[in-house]
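In: have a look at this prediction, sequence included:
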Amino acid sequence: MSRVVLVNLASLPMPGNQPIFPIGLRCVQDALDRAGHVTRLVDFVESPASLDDLEWLDGRWDVIGFTIRNIDPIDITCNTHVDEYIAFADRVRTELDRRGLDPVLVGGGPGFSLFGSLLVDRLGLDVGVIGPGEQAILDVANDPLSFKGRGSTVQGRRHCGFLTDTLRHPSSLMAAYTNAHRAMIGVETRRKTCYQTCGYCPYAYIDGENAGDLKPMEILAEEIVGIHRQGFRRIFFTDGIFNSELRYAKEVVGLVRELALDGLSWSAYFTPKPFDDEFGEMLQGSGVEAVVVSPDSLDDRVMRNLGKSFDTRHVLRFLERSRKNDLPVRVNVVFGGPGETRESIRNSAEFINENLRDDELVMHVGYRVLPATALARDLGMTDDQLLYPAFYPFDFDVFNWVIQDLDSRFVTPQLMMNLMAGRAAARKMARVLSAPAVTPPTGTTFLALAGQGGGNGCDH
């Protein structure tokens, strides 16, 4: 038996940070508890004083685990959380040395997994976990000394408890997050590597080779009912793509409808394909808060460049089915992707103007380049260059083209704020000396957002 403390670094007070309930860390803690280990979860939303006094270090822990959910703030800027993570880890190591303690230090989480080897070194950890953490942290807890001083990463792997164990959360932690305005909690329904090939997305890398465990409906029902009983009224199904396996998605929606919990609403990330008439009808009246799809461009050529498995025809059919069933829709568009031109901006804007309602467009400019993605390979950038924000090169005129081409009804204060944030970040741009993978029109000047805070940025 080991003593293990798990620290939610996503709860650190950092500029641009929006703490959410630590569902992944709770999965890890639950697995450790069921195996007989002694655990504590440190969350600075639940216990703000623990950030300053570090009293939890007095627990004589065999293992300290740190989780990193996001490397950067959610909004696209040139900011980063990396320096705050490094500073906090330095504080912890200094205090451990002062107290004569030497536990095994472990890192994990989705954000950590992107830069595992780099962060093991920069945070001064003994070992890092890439991908799902339960089984790997059980290995560490079962024999901590064998992981001491490794300075390397291990690959997470399948945890059978996902199919058998109902996840119930501590009341004090739940209460800390239900106090937030319109609080939402994640619910994991399955574990399967995403089949999509979006060029900017590292989810398949993070998830690893996961053939696809589907949580049994009876266990999922117990978790949802427990969450509702403790005060949450909004849940987010954390699948990479909720309806990528349509039959199972229909089972989940059917379960939510059958439970009919008072005031419960839910949302998820959807794809326009597969999305049939029956599914649209099932979603109606299910409490779905928003059917969120991310074509990212509405120009077929740019969508192909992004690696999308669907095109504008599928988006149109999705919209038709959504309209038929009066579903709330959100369509994410990010301008400035591979091969974005004046023509592609015009094509996307025409699609938006003709087919979207005023409140359905969510728009940003610029793609953050992450490791193990097609965008990173296109630019030939190393993980070290990408640790601090670097964005795919795009034509600075994109900002003007968007304003010129979109109907005035879409030019909302929120859209203008997004554009202003993009312009502010663009002032920190560094000129890209090498040509992007997609050849631009003659005479086009391409720029890329350069990382701040000590990063190399996109300066190759």
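Out: Everything's here; your move. It should be emphasised that the depicted structure is a prediction, and the values quoted were computed from it without experimental measurement.
In: contacts and neighbour counts: CA atoms only from here.
Out: Fine.
In: S408 and L361: what is the separation?
Out: Distance from S408 to L361, counting by CA to CA, to the nearest Å: 13 Å.
In: got it, and M174?
Out: 32 Å.
In: repeat that for V28.
Out: From V28 to L361 the distance is 36 Å (CA to CA).
In: out of those two, which sits in the busier spot?
Out: V28 (20 against 16; other CA atoms under 10 Å).
In: can you report how many residues lie near the closest residue to that one other than its chain neighbours?
Out: With sequence-adjacent residues excluded and distances taken as CA to CA, 6 or more residues apart in numbering, V28 is closest to E134, at 4.7 Å. As a burial measure, E134 scores 25 neighbours (other CA under 10 Å).
In: isn't E134 up against D33?
Out: No - under the criterion of CA atoms under 8 Å, E134 makes no contact with D33, lying 11.0 Å away.
In: my read: A349 touches Q404, true?
Out: No - A349 lies out of contact with Q404 (CA under 8 Å); the separation is 9.3 Å.
In: all helices for the stretch 301-450 of the chain, in order.
Out: 312-324, 342-355, 374-379, 383-386, 398-405, 413-426 (DSSP state H, counting those that start in this stretch).
In: what's the distance between the third one and the middle of its chain?
Out: Just to be clear, that refers to helix 374-379. Relative to its parent chain, helix 374-379 has a centroid offset of 20 Å by CA atoms, centre = their mean, to the nearest Å.
In: how about the shortest one?
Out: On the basis of CA atoms, centre = their mean, the separation between the geometric centre of helix 383-386 and that of its chain is 19 Å.
In: that one - contacts with which helices or strands?
Out: Here helix 383-386 touches no other helix or strand, going by 3 or more CA pairs under 8 Å, 6 or more residues apart in numbering; DSSP states H and E.
In: list the buried residues for it?
Out: Going by neighbour count (16 or more other CA atoms under 10 Å), the buried part of helix 383-386 is D383, Q385, L386.
In: next one: stretch 282-300
Out: 283-284, 286-300.
In: just say helix, strand or coil for S294.
Out: Under DSSP: H, G, I helix; E, B strand; the rest coil, S294 falls in the strand class.
In: list the contacts for the residue nearest to it when sequence neighbours are not counted?
Out: Distance criterion CA to CA, 6+ apart; nearest residue to S294, sequence neighbours excluded, is N332 at 4.6 Å. N332 makes contacts with V292, V293, S294, P295, D296, L361, V362, M363, as judged by CA atoms under 8 Å, 6 or more residues apart in numbering.
In: now distance to M417 too, for these, in a markdown table please.
Out: Formatted as a markdown table, the contacts of N332 follow (distance: CA to CA, whole Å):
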| residue | distance to M417 |
| --- | --- |
| V292 | 21 |
| V293 | 22 |
| S294 | 20 |
| P295 | 22 |
| D296 | 19 |
| L361 | 14 |
| V362 | 12 |
| M363 | 10 |
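In: and these, which is closest to G337?
Out: Of all these, D296 has the smallest distance to G337: 8.5 Å, by CA to CA.
In: nearest residue to that closest one other than its sequence neighbours?
Out: D296's closest residue in space is V333 (CA to CA, 6+ apart), at 3.9 Å.
In: the structure to be compared is supplied as follows:
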Amino acid sequence: MDELEALMVDYGPHDVFFVDSILNFPVGHVEALCEEILRRRLRLRWSCYATPVKLGREQASLMARAGCDGMELGSDAAEDGQLERLGKSFDAEVVRRANVHGLEAGLRVCHTVIFGGPGETEASVRATCQALRARRPTAVVAMAGVRLYPGTPLTRQLMAEGKIRSDEAGLLPTFYVEPEVRDFLPGYLQRQAREAGNWISAKTPREIFSTRRCIWTSRTPTT
């Protein structure tokens, strides 16, 4: 709060974005921040990244009162099977409720979604897109392919299955796309973005696939 006050003195009123990837977790963190903003009567507009897990009605309302005008939820999917395969600690109902609580509090709600992760199917892609359309969020950031990082469970799994080599997950960005949906995703996501009208993407899915280093197919397991 001292830093925020100093910024306001030096630069005047301006918007602030908190880059903490889960500002509303653990419970009590964002609440303490909001209460201090209100106590100091700071006229501040801010937004943040948040997790759907703990986003309840009271939390969203308090954030709005403290000057929050929007949040980007790391939802990743809106279909139970794919959320489980991605290792998320919540289900599609939690995502739905978080969306409702945010919108009811007057916040702009954006969902970040990752398509093409391990086990993704055409059915799970369609289910996530249908759920997002039904919830009518402010925006959707749609990404295709899961970034592979060294030492993560996903990377270790793919290496154990012989689908990637040990040198394919490092500083050079590499993205895994489930082979079952590799041909389906580009055209389908492009149509969804065009029809929904509130999807955010710097490039079309086809352009993303052509410029990213993607692992498209399963390799023959090595001995």
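Out: Now that the structure is in, tell me what you want to look at. Please read these numbers as outputs of a predicted model, since none were measured by experiment.
In: returning to that earlier point: corresponding residue for the residue nearest to S294 of the first structure in the second structure?
Out: Under the alignment (TM-score structural alignment), N332 of the first structure pairs with T112 of the second structure.
In: how close does its match sit to C68 of the second structure?
Out: 18 Å.
In: cool, and P186 of the second structure?
Out: 34 Å.
In: with A142 of the second structure instead?
Out: To C68 of the second structure, A142 of the second structure is 23 Å away according to CA to CA.
In: against F410 of the first structure, how distant is E340 of the first structure?
Out: 20 Å.
In: picking that back up, more neighbours, A349 and Q404 of the first structure?
Out: Just comparing A349 of the first structure and Q404: by other CA under 10 Å the higher neighbour count belongs to A349, 22 against 13.
In: tell me the residue in the second structure aligned with the more buried one.
Out: So A349 of the first structure corresponds to C129, using TM-score structural alignment.
In: where is the longest helix in the first structure?
Out: Among the segments of the first structure that qualify as a helix by DSSP state H, the longest is helix 82-98.
In: please name every helix or strand in contact with that helix.
Out: Going by 3+ CA pairs under 8 Å, 6+ apart, helix 82-98 of the first structure lies up against helix 116-123.
In: and stretch 266-281 of the first structure, which stretch of the second structure?
Out: With TM-score structural alignment applied, stretch 266-281 of the first structure matches the range 46-61 in the second structure.
In: from the chain's centre, how far out does the matching stretch sit?
Out: Put simply, stretch 46-61 of the second structure sits 14 Å off its chain's centre (CA atoms, centre = their mean).
In: aligned to V292 of the first structure, what sits in the second structure?
Out: That one, V292 of the first structure, aligns with E72 by TM-score structural alignment.
In: how much space between its match and Y176 of the second structure?
Out: Separation of E72 of the second structure from Y176 of the second structure (CA to CA): 23 Å.
In: go on, H14 of the second structure?
Out: H14 of the second structure is 39 Å from Y176 of the second structure, by CA to CA.
In: okay, those two: which has more neighbours?
Out: Set side by side, H14 of the second structure and Y176 show more neighbours around Y176, with 24 against 11, by other CA under 10 Å.
In: any idea how far V288 of the first structure is from the aligned partner of the more buried one in the first structure?
Out: Aligned against the first structure by TM-score structural alignment, Y176 of the second structure finds its counterpart in Y392. Separation of Y392 of the first structure from V288 of the first structure (CA to CA) stands at 33 Å.
In: again, but for L379 of the first structure
Out: 39 Å.
In: verify the stated contact: S75 of the second structure with V53.
Out: No - using CA under 8 Å, S75 of the second structure is not in contact with V53, being 9.3 Å away.
In: so what does D10 of the second structure match up with in the first structure?
Out: Taking TM-score structural alignment, D10 of the second structure has Q230 as its aligned residue in the first structure.
In: and its match, how close does it get to S152 of the first structure?
Out: 39 Å.
In: Y269 of the first structure too?
Out: Separation of Y269 of the first structure from S152 of the first structure (CA to CA): 33 Å.
In: next one: K308 of the first structure
Out: 34 Å.
In: which residues in the second structure form strands?
Out: Along the second structure, the stretches classed as strands by DSSP state E are 16-18, 46-50, 68-76, 108-115, 139-144, 146-147, 175-176, 199-200, 214-215.
In: rewinding a little: the helix or strand following the longest helix of the first structure to helix 82-98, inter-axis angle?
Out: Later in the chain than helix 82-98 of the first structure, the nearest helix or strand by DSSP states H and E is strand 104-108. Strand 104-108 of the first structure runs at 160 degrees relative to helix 82-98, counting by axes from the mean of the first three to the mean of the last three CA atoms, to 10 degrees.
In: by contact count, what packs against strand 104-108 of the first structure?
Out: Counting contacts by 3+ CA pairs under 8 Å, 6+ apart, strand 104-108 of the first structure is packed against strand 63-67, helix 116-123, strand 127-130.
In: mind checking which of the ones you listed is nearest L375 of the first structure?
Out: Of all these, helix 116-123 comes closest under CA to CA, at 19.0 Å.
In: the closest one maps to which residues in the second structure?
Out: The aligned range for helix 116-123 of the first structure in the second structure is empty, by TM-score structural alignment.
In: what's the offset of that helix from the middle of its chain?
Out: Mean-position distance between helix 116-123 of the first structure and its chain equals 20 Å (CA atoms, centre = their mean).
In: again with stretch 84-92 of the first structure
Out: For stretch 84-92 of the first structure, the distance to the chain centre is 22 Å (CA atoms, centre = their mean).
In: for stretch 186-195 of the second structure, same thing?
Out: 18 Å.
In: what's the average distance of it to the first structure?
Out: Following the fit onto the first structure, the mean deviation recorded for stretch 186-195 of the second structure is 3.5 Å by mean CA distance after the TM-score superposition for the first structure.
In: buried set for that stretch?
Out: For stretch 186-195 of the second structure, the neighbour count (16+ other CA under 10 Å) marks P186, L189, Q192, A193 as buried.
In: rewinding a little: so the match of A349 of the first structure touches A193, yeah?
Out: No - counting by CA under 8 Å, C129 of the second structure does not reach A193; the two are 9.7 Å apart.
In: before we move on, back to that, contact partners for the match of A349 of the first structure?
Out: Applying CA under 8 Å, 6+ apart, the residues near C129 of the second structure are A78, Q192.
In: now with 10 Å, please.
Out: Residues near C129 of the second structure by CA atoms under 10 Å, 6 or more residues apart in numbering: A77, A78, E79, V113, A123, V140, A142, Y188, L189, Q192, A193, A196.
In: ok, V187 of the first structure touching D239?
Out: Yes - using CA atoms under 10 Å, V187 of the first structure is in contact with D239, at 8.6 Å.
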